[in-house]
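Visitor: sequence unknown, structure follows:
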């Protein structure tokens, strides 16, 4: 029997991305679900026009949001995409072949490498050289952990797909800064239990080390000005994490 796949997309105000995301995967899935955190734009309407089922849930953290949604969908196999990701034609053919040849069950999940775009150009270095995510997986074998940069744990064997996933994370500089701030707020709660007294090491050295890692070790300089900005943003994200932790410990509102 042909394996059925559900497309699952977490959303919050993704009207600029949701249509392209759904259309890129529509030919390889049997149904479509979005788990929406009460968008105030046209995300839900656009998704519904393309045949998506709408799940609504107040956002608390990334792992819980996805785990809750996974439990709601009907099919054994799930293709989970972020709204800023798209299936390429080559990846569509590869997944289609797995289903048609009935070989998808040789693994319980699949890694997919990503082609990352920032400032409307492909980032080939800066730590993104081997960026990969698990996006195709069996429902019963999978569970997300970590509140911010969530990690999908698989009970079973994980294979690799050859073709890449398109990922454009840039939606404006202010939007990106706001996203870093949201991440830092969630991280601060997690780091509170495992971080001792905050010192200059956290506010100066750790961000500096993060910049050095991405710009020098991971060759961000080869991505030009975009690589310099990305490396700086990674350093800023580290700095902001400890600022938010300091604010949390001193009962200061963000």
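Guide: Perfect, I can see it now. None of the values given here were measured: they were computed from a predicted structure.

Visitor: contacts, neighbours, all on C-alpha from now
Guide: Noted.

Visitor: and the gap between residue 62 and residue 217?
Guide: When distance is defined by CA to CA, to the nearest Å, residue 62 is 29 Å away from residue 217.

Visitor: okay, those two: which has more neighbours?
Guide: Taking neighbours as other CA atoms under 10 Å, residue 62 and residue 217 compare with residue 62 leading, 19 against 14.

Visitor: Which residue comes closest to that one once chain neighbours are left out?
Guide: Distance criterion CA to CA, 6 or more residues apart in numbering; nearest residue to residue 62, sequence neighbours excluded, is residue 147 at 5.5 Å.

Visitor: can you pull the contacts of that neighbour?
Guide: Residues counted as contacts of residue 147 (CA atoms under 8 Å, 6 or more residues apart in numbering) are 61-64, 186-187, 190.

Visitor: Scan the residues you listed and report the most crowded one.
Guide: Counting neighbours by other CA under 10 Å, residue 187 comes out on top of the contacts of residue 147 with 21 neighbours.

Visitor: Point out the other helices and strands that the strand or helix carrying it packs with.
Guide: Using DSSP states H and E, residue 187 falls within helix 173-191. With contacts defined as 3 or more CA pairs under 8 Å, 6 or more residues apart in numbering; DSSP states H and E, helix 173-191 has these neighbours: helix 224-249.

Visitor: Buried residues in the helix it packs on, which are they?
Guide: Of the residues in helix 224-249, 226-246, 248 count as buried by neighbour count, 16 or more other CA atoms under 10 Å.

Visitor: cool, and stretch 112-126?
Guide: Buried residues in stretch 112-126, counted by 16+ other CA under 10 Å: 112-116, 118, 123-126.

Visitor: biggest strand in this protein by residues?
Guide: strand 109-118 (DSSP state E).

Visitor: The helix or strand following that one: how far from the chain's middle?
Guide: The first helix or strand that comes after strand 109-118 along the chain, using DSSP H and E, is strand 121-122. Centroid separation between strand 121-122 and its chain, computed with CA atoms, centre = their mean, to the nearest Å, is 18 Å.

Visitor: one more structure, for comparison:
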């Protein structure tokens, strides 16, 4: 392993009504050289809390979609190395140390996947499609940007080699049933915009077969059944998101 001169790291977080998460995620990011929070005019105390940290830069921008929000955050970063974390994600000390080592390697890749452990309330979800979950969270700014046509579950377009970190990111996505349900409904409505761009014309297949397949795939093929009641809830709500996507698309098309 060949090390190079000091490399600086910028940590980015986009937020909306994250007062229950913001202190914990900022504590996890304290090892970064620069921390920037982009808040979408939260209705709770998120902006106030983040602004109280002397080592955190805070900006506000109206939310249009996730890809645009993330690209805007990238434009504010001062450093080459970017760590993009969601407010409900947590970094273990081992992951923090691994990141600090990786960015100082001369032969470092342009970006790195992180595997994620999905937490259902305070317990790890072992299956339900999440067992292979991975996402790019560490990358060089000059080698990456978010695809503006993927406005939810946004895709990072990377130029160059992509590596994989050993330590897992902890994902506290599910806090309560209603919270996760509203999140899935929002994602479904945003995905409808993607389908509109693809000129999708929803029909029986989209309204019934797609949601049904989503549920059965995660619950049976991806072993959600082994997660018990938790697995059923997650698989159902993910299928609901697919149903909402095409119902929303139908509404949008009927107005045009």
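Guide: Alright, I've got the coordinates. Here the structure is a predicted model, which is why all the values come from computation and not from measurement.

Visitor: Let me see the TM-score of these two.
Guide: Once the chains are laid over each other, their TM-score by TM-score structural alignment, normalised by the length of the first structure reads 0.93; 249 aligned residues with a CA RMSD of 1.6 Å.

Visitor: What number of residues are in the vicinity of residue 108 of the first structure?
Guide: Counted with other CA under 10 Å, residue 108 of the first structure comes out at 20.

Visitor: And the equivalent of residue 85 of the first structure over in the second structure, how far from residue 139 of the second structure?
Guide: Using TM-score structural alignment, the partner of residue 85 of the first structure in the second structure is residue 89. Counting by CA to CA, the separation of residue 89 of the second structure from residue 139 of the second structure is 17 Å.

Visitor: which residues touch residue 61 of the second structure?
Guide: So residue 61 of the second structure contacts 38-41, 69 (CA under 8 Å, 6+ apart).

Visitor: Would you mind measuring from the counterpart of it in the first structure to residue 246 of the first structure?
Guide: In the first structure, residue 61 of the second structure lines up with residue 57, judged by TM-score structural alignment. Applying CA to CA, the value for residue 57 of the first structure to residue 246 of the first structure is 30 Å.

Visitor: Leaving out the residues flanking it, which one is nearest to the aligned partner of residue 67 of the first structure in the second structure?
Guide: Under the alignment (TM-score structural alignment), residue 67 of the first structure maps onto residue 71 of the second structure. Spatially, and ignoring its direct neighbours in sequence, residue 71 of the second structure is nearest to residue 146 (6.2 Å; CA to CA, 6+ apart).

Visitor: For burial, what's the neighbour tally of the equivalent of the one you found over in the first structure?
Guide: Aligned counterpart of residue 146 of the second structure in the first structure: residue 144 (TM-score structural alignment). If you count neighbours by other CA under 10 Å, residue 144 of the first structure ends up with 19.

Visitor: how close does residue 144 of the first structure sit to residue 209 of the first structure?
Guide: In terms of CA to CA, residue 144 of the first structure sits 29 Å off from residue 209 of the first structure.

Visitor: Likewise for residue 174 of the first structure?
Guide: 24 Å.

Visitor: Next: residue 23 of the first structure.
Guide: Counting by CA to CA, the separation of residue 23 of the first structure from residue 209 of the first structure is 41 Å.

Visitor: any chance you could map the helices in the stretch 51-200 of the first structure?
Guide: Per DSSP state H, counting those that start in this stretch, the stretch 51-200 of the first structure carries helices over the ranges 62-72, 89-100, 173-191, 200.

Visitor: Between these, which one is closest to residue 162 of the first structure.
Guide: When the helices of the stretch 51-200 of the first structure are compared by CA to CA, helix 89-100 sits nearest residue 162 of the first structure, at 7.8 Å.

Visitor: Contacts for that closest one, please.
Guide: Helix 89-100 of the first structure is contacted from outside by 2-3, 24-25, 27-28, 104, 161-165, using CA under 8 Å, 6+ apart.

Visitor: which of those residues tops the neighbour count?
Guide: residue 165 (24 neighbours).

Visitor: How about the contacts made by that residue?
Guide: Neighbour list for residue 165 of the first structure: 85-88, 91, 112-115 [criterion: CA under 8 Å, 6+ apart].

Visitor: Which residue in the second structure aligns with it?
Guide: In the second structure, residue 165 of the first structure lines up with residue 169, judged by TM-score structural alignment.

Visitor: now residue 31 of the first structure
Guide: In the second structure, the residue equivalent to residue 31 of the first structure is residue 34, according to TM-score structural alignment.

Visitor: so its match touches residue 56, yeah?
Guide: Yes - with contact defined as CA atoms under 8 Å, residue 34 of the second structure reaches residue 56; the gap is 7.2 Å.

Visitor: wait, isn't residue 115 of the first structure in contact with residue 163?
Guide: No - using CA under 8 Å, residue 115 of the first structure makes no contact with residue 163, being 9.9 Å away.

Visitor: give me the element residue 34 of the first structure is part of.
Guide: In the assignment (DSSP H and E), residue 34 of the first structure maps to strand 31-36.

Visitor: Would you mind getting the average deviation of the helix or strand following that strand from the second structure?
Guide: Next along the chain after strand 31-36 of the first structure, taking DSSP H and E as the criterion, comes helix 43-49. Mean deviation of helix 43-49 of the first structure relative to the second structure after superposition (mean CA distance after the TM-score superposition for the first structure): 1.8 Å.
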